[in-house]
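[1] Here is a sequence with its predicted model. Questions after.
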Amino acid sequence: MDKKQSFNLNADFLGGFTSIFMKLVFIIIAVYLLILILNFLRDKFINQEATKKKDDISDLLIILNKLFYVSGFGFVIANIIQFLFSQIPVRHSNMASMNFRGEWEYLTFGIIIIFIGVGFKVGNKMLKKNSAE
């Protein structure tokens, strides 16, 4: 029987941790947009008095910056610990060997999202600089 392999878009890449992180980011953005819309509608129809305009996108950039920093360093540290555990020889034959992958995929993903977090921080600084002018 000839098996044909296709590109599966629903596959969990890197053990599923990156897909969990991306789902978390999308949920945070969706909830923030929902709160932003509700605040807009509240200000438009309920509180019709003039209030000071606040940069709402700045708060989202701060939240995403912190999320990407913490998660990025978490992925990096977890990959290093995982690699160190994979280097420990199993001396007891009656113990089941733990399957730790020593691959560096999480490390590269962590570094990438750290730089994305830096981009959010720079974007927030530019937004504050442009709004101050």
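    Received, thanks. Residues are numbered from 1 along each chain as shown.

[2] going forward, measure contacts between C-alpha atoms and count neighbours the same way
    Fine.

[3] Quick check: the gap between residue 66 and residue 30.
    When Cα to Cα, to the nearest Å is applied, the distance between residue 66 and residue 30 equals 17 Å.

[4] cool, and residue 91?
    Taking Cα to Cα as the measure, residue 91 falls 49 Å from residue 30.

[5] The structure to be compared is supplied as follows:
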Amino acid sequence: MENQSFNLKTDLLQAQFPTMFKDFVFILLLFFAFLILVNLFKNIFTSSKQSPARDYIVLLLIILNKIFLFGGIGLIVANIIKNIFEEIYSSAAPKFSIAGAWEDLSFGIILLFVGIGLNKARKLILNQVTATNTREQQP
């Protein structure tokens, strides 16, 4: 029986980057939910001062915004480079046709728009907080 621990013949061009990105974001959300629960229980059992939940949500939106923007740009650039290399190595005379696997490119564009939406949501929450604070300070 052969036990192979490291496969040198893997094709890195066939990696499932959208699946890996989805798993990474899911793990990040679970970790952040765990941190929010730990802080909630800490506030309940040890401290009388409660920290507002919107601070955690704004921090989560900042982190997700950066991940989605960098992930989207990375997937777009990686897909373009991958298609160029596949076109070069597919035949002796590269013809650079547009036909190719552009799934990662479309997924990257979707991630960019989600990142922009997360940034707008963060700004909206911060604007509502400042508007509420200014109303509370007025006599």
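    That came through fine. Keep in mind that this is a model prediction, so the values were computed, not measured.

[6] before we move on, the earlier item: residue 66 and residue 30 of structure 1: which is more packed in?
    For the pair residue 66 of structure 1 and residue 30, the greater number of neighbours falls to residue 66 (16 against 12), based on other Cα atoms under 10 Å.

[7] Hmm, the more buried one is touching residue 117, no?
    Yes - counting by Cα atoms under 8 Å, residue 66 of structure 1 sits close enough to residue 117 to count as a contact (7.1 Å).

[8] Can you tell me the SS state at residue 92 of structure 2?
    Using DSSP: H, G, I helix; E, B strand; the rest coil as the criterion, the local structure at residue 92 of structure 2 reads coil.

[9] give me the number of residues near it?
    Burial of residue 92 of structure 2, expressed as a neighbour count using other Cα under 10 Å, amounts to 8.

[10] swap in residue 87 of structure 1?
    As a burial measure, the neighbour count of residue 87 of structure 1 was computed by other Cα under 10 Å and equals 12.

[11] just residue 34 of structure 1 next, same as before
    Under the neighbour criterion other Cα under 10 Å, residue 34 of structure 1 is assigned a count of 12.

[12] do the same with residue 75 of structure 2
    Counted with other Cα under 10 Å, the burial measure for residue 75 of structure 2 works out to 24 neighbours.
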